[in-house]
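**Student:** here are the coordinates; sequence isn't available:
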């Protein structure tokens, strides 16, 4: 079971709540939720590693990542404004590895509920 730690906020920001749920779904490998949360033309840029374009490739990449199981997700900050958002924190894996991450999101519109792009910065930490 994945432990989830999220700093509390006012609870009155639907996009921040969505980004929290999106990150939790990532940690818990809920590929169905993740796939339904992106547009068909999603672009996921994992800086310094790869760029994934299209919903099918996005889903395929998530399936490949299932080999490493998350033990804990710590979400330090979640921000949203207009059609953009960001989240950062630490993901601790069951194999003992830890990754600090910062993700930047673009929604399909200011009122949109689907992500059209994600830019991820991920580094392994001690």
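**Tutor:** On my side now, so go ahead. Keep in mind it's a predicted model, so treat the numbers as computed, not measured.

**Student:** from here on, contacts and neighbour counts on C-alpha atoms
**Tutor:** Fine.

**Student:** Is the residue nearest in space to the middle of the chain in a helix, a strand, or coil?
**Tutor:** The chain has residue 23 as the residue nearest its centroid, 4.2 Å off, counting by C-alpha atoms, centre = their mean. For residue 23, the assignment made with DSSP: H, G, I helix; E, B strand; the rest coil gives helix.

**Student:** want to compare, so here's the second one:
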């Protein structure tokens, strides 16, 4: 049986780099990815790869800190913080990712991400 906590930590490390090859190796061919603030999900590995490549063109480096990671059967949830260096230095987000797991890969990922307004004391 796969250690999904370790797998999801490595998956998020790959997301921060971004290491598109490792990310794609961790998802099913019929992956369904959705940002919670978007009405239209990205469906299928090819469409997901295209979306990842568009993100890779950024001139920023993400730094992800995982706060909580829960795995229960075929489902997982992960919360944490994202900060950036490079072009987006100073930006800070909190996130919660909800995963559906199939076999040893991710078949569905819904990402909730909120900007933290440091001036409002939300850090």
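**Tutor:** Yes, it's here. All of these numbers come straight from a predicted model, not from anything done at the bench.

**Student:** hmm, back to that, contacting residues for the counterpart of the residue nearest to the centre of structure 1 in structure 2?
**Tutor:** The alignment partner of residue 23 of structure 1 in structure 2, by TM-score structural alignment, is residue 12. Residues in contact with residue 12 of structure 2, defined by C-alpha atoms under 8 Å, 6 or more residues apart in numbering, are residue 64.

**Student:** repeat that with 6 Å
**Tutor:** For residue 12 of structure 2, the contact set (C-alpha atoms under 6 Å, 6 or more residues apart in numbering) is empty.

**Student:** what number of residues lie near the residue nearest to residue 53 of structure 2 when sequence neighbours are not counted?
**Tutor:** With sequence-adjacent residues excluded and distances taken as C-alpha to C-alpha, 6 or more residues apart in numbering, residue 53 of structure 2 is closest to residue 20, at 7.5 Å. Residues lying near residue 20 of structure 2 (other C-alpha atoms under 10 Å) number 20.

**Student:** got it, and residue 94 of structure 2?
**Tutor:** By other C-alpha under 10 Å, the residues close to residue 94 of structure 2 number 19.

**Student:** and if you look at residue 6 of structure 2?
**Tutor:** Close neighbours of residue 6 of structure 2, defined as other C-alpha under 10 Å, add up to 10.

**Student:** And for residue 99 of structure 2?
**Tutor:** For residue 99 of structure 2, the count of nearby residues is 21 (other C-alpha under 10 Å).

**Student:** can I assume it sits in a strand?
**Tutor:** Yes - assessed with three-state DSSP, residue 99 of structure 2 lies in a strand.

**Student:** which residue lines up with it in structure 1?
**Tutor:** Aligned partner of residue 99 of structure 2 by TM-score structural alignment: residue 105.

**Student:** so what's its match up against?
**Tutor:** By C-alpha under 6 Å, 6+ apart, the contact list for residue 105 of structure 1 reads 84, 85, 86, 117, 118.

**Student:** Quick check: the gap between it and residue 126 of structure 1.
**Tutor:** According to C-alpha to C-alpha, to the nearest Å, residue 105 of structure 1 stands 26 Å off from residue 126 of structure 1.

**Student:** Next, the mean deviation of the helix or strand harbouring residue 75 of structure 1 compared to structure 2.
**Tutor:** Using DSSP states H and E, residue 75 of structure 1 maps to strand 70-81. For strand 70-81 of structure 1, the mean distance to aligned residues of structure 2 following superposition is 1.3 Å (mean C-alpha distance after the TM-score superposition for structure 1).

**Student:** Name the residues that touch that strand?
**Tutor:** For strand 70-81 of structure 1, contacts defined as C-alpha under 6 Å, 6+ apart pick out 2-6, 16, 27, 85-94.
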